[in-house]
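# Predicted model follows, preceded by the sequence.
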Amino acid sequence: MEPVERSERLDANAIGEVHLLQSSSTLIPGDTVWRRCEARRVAVLNDAAAYFAALRQALLEAQDLVYIIGWDIHSQTRLVGESGRADDGLPEQLGPFLRALVHRRPALRINILVWDFVSFYASEREWNSATKFTAGTDGRVRFHFDSTLPFGSAQHQKIVCVDGSLAFVGGLDLTIRRWDTSDHCADHALRRDPQGKPYLPFHDVQCMVEGDAAAWLFDLAQGRWRAAGQQIEDQCALKSIRWPATVPVEAEHVPVGIARTDVVCPAGSTIREVERSMIAAIRSATSFVYIENQFTSAIKIARELAEQMLRVPSVRVLVVAPKLHSSWLESQAMQNGRGAFIDYFNAAGVADRIRFVYPVSRSGDTEAAVMVHSKLMIIDDRILRIGSANLNNRSMGADSECDLIFEAASDQHRDFVASVRHRLIAHFCGLDEQAVTQNEDRLFALLDDVSRTDGTKTLRDVESSVLTSTLATMVQPVADPELPLHLERAASRMWRTKTLIGIASIAVALVGLAMAWSYTSLSDLADAGRISTLLSAYSQSVWGPAFAIAAFVVGGLAVFPVLVLIAATAAALGPWLGFVTALAGVLLSACILFVIGRGLGRERLQQLLGRRAARIQERVVGKGVLAVVIIRMIPIAPFSLVNVVAGASTLPLRDFLVGTLLGMTPGILAMAVLGAQIADLARNASWSSILLLALAFLGWLGVCAGAQFVAAWLAGRR
């Protein structure tokens, strides 16, 4: 990062540029915003208790159609206000509440769209969410995971639209471990997850709008629903609903822009309105920039802020962020980015006019850092933006985001924006709004005064720190990319001639080795009697079965004929111990080769196929248990080769192992227990014996088909 040269004075051109930007709107449809419209009424909801209470009231008035768009949603989220209780007769938890709501209003439909998260979030997400929201609703609550974004990108918008009349936008998802009041007590009896585990104070901001802004947000939500592959039902004219009675109207008829980041758009382009609108707003700053954000790692935004502070020496900046990130993985991924973001201002020579702070709450001897999750920016009390976009790279160009940008058009609007800023700072410091207003000219000094007292709340300086671990260095570019990762595009670069020749060589070698055991001098070694004699030396030892299982593993890696190993094991260890040992050896060998195949080929295969072809493959492989059974019972390819190829497909390991178990068991059992009888049957076959064998085969296929049904049912449940 090159240091920014410090300017000692503003030249005439810079002054003219600043005044031009200040006097003109930053809301330019098709450039900095998607739509510029008007919010007939606006309220800023500070923290989840206020948001959940307002949303609950709005949903109770819903008549026709609700869209809930989120990064995460949890059926056990308690949709309650500051009291922690609901008094409307409906369940407090979100899933049961929505189900009860559609039963109360038979014409109401609710569409829920949530990001189809990547696997390392699985432990944090709810199991079987769809059923918990939709059960018993006759299809009037629909739940869909959005999997349309490129790998590595996330559906990060947090929007709720009610009948196209009211809309909520901000940083809050309707999920657990979000609820808190603006008191942010160090310990709160109601701040518990569904397992009763307490979590730290949590701060976020959501806004509620009415009028044209709500109507356009409804269109945006409907477009996201359609882009995710879901049908739009025929609908009657949307009904206007009442503004929640307990929510004060803070401003009226405010110009507002809707800014997006979106990667699900034609020709692989990216909509970057969030980034452009943020840069335009920063370039218009002349006095004070207030920021609340969970992540600060977008160096482009740091550069814009620093350069504006150099152009306009009167600009000061206050950034409220979390002390630490919420998980170890986030720390590994984002801490270096935050350190570089903070260091940029030191290099620019403007660090004395910017403060990075985190909020703390105390209760007796207990002290807790408040988790700042909000995504808010205020410029000169003229521009207020609230939404889902973090100040990180991925929110600028890799994820889907939605921000509302309010632009003051009157003194009343400026008073509204100033009041939001004063209120937020005051609630972090344990002060009233008036105290912040009266100390406007010495705000940083006021923060220092508060930090020296023994009050229940304070703001402390964030320390710039950088992780030097190899993991942090590797994770950050993937966790915070500036653009979608586009693995399909990367795959096209990986599948070069050299790669294809290498993979083809491996396949030919496997087939060639399998044939060598049968048709060359190696066939002398592949004799069941010879192998049986070798294993018999260990047959009386406790290590006999283990030695035999190891032989299956080594044999699998060497593409040794598995039937020879099965026959030799049964002969050496006896029918029953031989059966169990051979079955264990077959499964272990198959599993190891499957894992090798997956490591070598699955990602490349899926990337080569592309998204649509991969989905078709997944549907075909959905019959995996039965397919594996048939291949095992009618061996059309060497055992080892089948295992590796299965690993390189999208076949689940569970289906592969179940299919192998069911497909190999009859043959292993027959060879172990009925070896001599099978040979006699082959020599003296009769129509009756053939019929019995055919019936046994069909009966076993019926058992395997039942296993396939169970596997498919379990997959559907997931």
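Cool, got the structure.

# hey, let's count contacts and neighbours off CA atoms from now on
OK.

# Secondary structure element holding the closest residue to residue 589 other than its chain neighbours?
Nearest residue to residue 589, sequence neighbours excluded (C-alpha to C-alpha, 6 or more residues apart in numbering): residue 553, at 4.6 Å. Assigned by DSSP states H and E, residue 553 falls within helix 544-557.

# hmm, back to that, please list all residues in contact with the residue nearest to residue 589.
Shown in contact with residue 553 (C-alpha atoms under 8 Å, 6 or more residues apart in numbering): 585, 586, 588, 589, 592.

# Dump the residues you listed to JSON lines, plus secondary structure, distance to residue 316 and neighbour count.
Conversion of those to JSON lines gives the following (DSSP: H, G, I helix; E, B strand; the rest coil; distance: C-alpha to C-alpha, whole Å; neighbours: other C-alpha atoms under 10 Å):
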{"residue": "585", "secondary structure": "helix", "distance to residue 316": "70", "neighbour count": "27"}
{"residue": "586", "secondary structure": "helix", "distance to residue 316": "69", "neighbour count": "25"}
{"residue": "588", "secondary structure": "helix", "distance to residue 316": "65", "neighbour count": "18"}
{"residue": "589", "secondary structure": "helix", "distance to residue 316": "65", "neighbour count": "24"}
{"residue": "592", "secondary structure": "helix", "distance to residue 316": "60", "neighbour count": "18"}
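
# List the buried residues in the helix holding residue 553.
544, 545, 547, 548, 549, 551, 552, 553, 555, 556, 557 (16 or more other C-alpha atoms under 10 Å).

# what about versus this one:
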Amino acid sequence: MSLLIPGETCWRTDTADRCAFLIDTEAYFTALYEAFQKARRSILILGWAFDPRTRLFPDGYDAPDDPDEVGHVLLRLARERPELDIRLLIWKSALPIAATQEFFPHKARKWFEGSRVKFRLDDQVPMGACHHQKVVVIDDRLAFCGGGDIGVDRWDTPGHLDVDLRRIMPDQECHAPRHEVMIMVDGAAARALGEHFRFRWRIGPTEEPLAPPPDAGGDPWPDHVPPHLTGVKVGIARTAPPWRGGPATHELRRLTLAAIAEARETIYLENQYFTSPVITEALARRLAEPEGPDVVLVTTGFSPSWFDKLAMDNARGAMVWRLRAADVFDRFRALYPSTAAGSTIIVHSKTSIFDDRLARVGSANLNNRSFGFDTEIELAVEAQDEAQRVILAAMRDRLVGHFLGYTGDAVAKARAEHGGSLVRAIDALNREGRLREIHPARPRGFAEFVSAYHLGDPSCPEDSWRPWRRRARLFEEAKALAGASGATP
């Protein structure tokens, strides 16, 4: 029985003729650049953030107006191809967040002023919420979706080197190692994401309609990227808060709970934030089962900003302790990756793989706001036969292996040697300690209050300024899940 149910766990399902997973931003930016060059009718970019100074091919030296800066690439394409419609729809970030980004993307409006590139900031969400979706669509024939924004501090390779001068930013400083995952699809799935962009564009402040691009033929799929899957079923799942008479959309939340409930052997989660009590209780319920699945969470050791450390890391600590208490059969690991010399790797990926059946890549964190307050979108690939299941399992093993310094084949071999257990395979291969266990400290004082009431992490517009209501809502939902398993949340 499919986990992808249109109208319930996803918006719709479509077929991708080709599908590829892009691990880390070097792969994403390289594929993006080649797709831009092949565009014939339209380039549509949807993002949480956007910095036109982003280098697509950084070389360790940053100078103003480098030709590989994405802003210059788009301006050049707009000049050379008058038939090409280039549009960017980026969240109009709140000033405290914009300040951390040198007030980009707000400054990007002036970057494209007077050009044929149509750049718009989108503030059509409830106060305090954000547009968090990250999508790029080329000619309605090719689309990218995932956790990665086009920003100056995003580029990295799967090697996540301690020192890599290519991770240079415009201020000549190098940013920390960073892990991202994107998914690339074509066919009907790409057309559906084009439709989603046009919907977002139309509901903006000007309510400007946007027609699909005329078919100009061609194939924007990057030549250097072989597809991992062909003819695969893809579900598109979203989160959207109720806004100006529009309904709330909770497909991502429903899909996450359904996937957790149906997993048999392995739940693998890569995510920046893990603070949802509801998801925590769903996982705790599975860990309490004698024959339940392994649960592996890979996240960042410590958030890079003080606000996220306060609001997210403390709440995450409570979730990790809850799962460790439920883990009576030793099947849970909460881990953060480090480089060979011990530097923390920022995990910004929002990727999950359930058994060898379902792989999900998108923008949603495992926190309250991603399931009801912000706008989110992801693609879920459901294996239809044994060959596709082998590929999804290999993708999960490759992700785990690249953190440990091993190949995916080595992870698969270790799993086979330990009865199929991913937890035991990681324990066996993690000799250098590249994946470290999270040991959250007990929050005290104001931090304990922030954690208890999930300040900064609302679950819906109704509780965004009423943390006492949020606490009651989340407790009741978690209690219902725990009660079904006979546990105490």
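Yep, that arrived. These numbers come from a predicted model, not from an experiment.

# TM-score for these two?
For this chain pair, the superposition-based TM-score is 0.88 by TM-score structural alignment, normalised by the length of the second structure; 455 aligned residues with a C-alpha RMSD of 2.3 Å.

# hang on, the earlier thing: return the member of the contacts of residue 553 of the first structure nearest to residue 210 of the first structure.
residue 592 (59.1 Å; C-alpha to C-alpha).

# Please report how far that closest one lies from residue 666 of the first structure.
22 Å (C-alpha to C-alpha, to the nearest Å).

# got it, and residue 585 of the first structure?
For residue 585 of the first structure, the distance to residue 666 of the first structure (C-alpha to C-alpha) stands at 15 Å.

# residues in contact with residue 596 of the first structure?
Taking C-alpha under 8 Å, 6+ apart as the contact definition, residue 596 of the first structure lies against 644, 647.

# What does it correspond to in the second structure?
Taking TM-score structural alignment, residue 596 of the first structure has no aligned residue in the second structure.

# so when I look at residue 596 of the first structure, I'm seeing a strand, right?
No. Assigned with DSSP: H, G, I helix; E, B strand; the rest coil, residue 596 of the first structure falls outside any strand and is helix.

# Residue 593 of the first structure is in contact with residue 555, isn't it?
No. Under the criterion of C-alpha atoms under 8 Å, residue 593 of the first structure is not in contact with residue 555, lying 11.0 Å apart.

# Specify, as a residue range, where the helix or strand just after the helix holding residue 553 of the first structure falls in the second structure.
Using DSSP H and E, the helix or strand that follows helix 544-557 of the first structure in sequence is helix 562-573. Aligned by TM-score structural alignment, helix 562-573 of the first structure falls on no residue of the second structure.

# quick one on the thing from earlier: of the buried residues of helix 544-557 of the first structure, closest to residue 35 of the first structure?
Using C-alpha to C-alpha, the buried residues of helix 544-557 of the first structure come closest to residue 35 of the first structure at residue 557, 61.0 Å.

# Quick check: the closest one vs residue 506 of the first structure, distance?
Residue 557 of the first structure is 13 Å from residue 506 of the first structure, by C-alpha to C-alpha.

# what do you get for residue 530 of the first structure?
Counting by C-alpha to C-alpha, the gap from residue 530 of the first structure to residue 506 of the first structure is 29 Å.

# ditto for residue 263 of the first structure
38 Å.

# The two: which has the busier surroundings?
Taking neighbours as other C-alpha atoms under 10 Å, residue 263 of the first structure and residue 506 compare with residue 263 leading, 24 against 12.

# Quick one: map the more buried one onto the second structure.
So residue 263 of the first structure corresponds to residue 241, using TM-score structural alignment.

# Identify the residues contacting the residue mapped onto residue 392 of the first structure from the second structure.
For residue 392 of the first structure, the aligned residue in the second structure is residue 367 (criterion: TM-score structural alignment). Neighbour list for residue 367 of the second structure: 273, 274, 275, 276, 457 [criterion: C-alpha under 8 Å, 6+ apart].

# mind redoing it with 10 Å?
Applying C-alpha atoms under 10 Å, 6 or more residues apart in numbering to residue 367 of the second structure gives the contacts 271-280, 312, 315-316, 454, 457-459.
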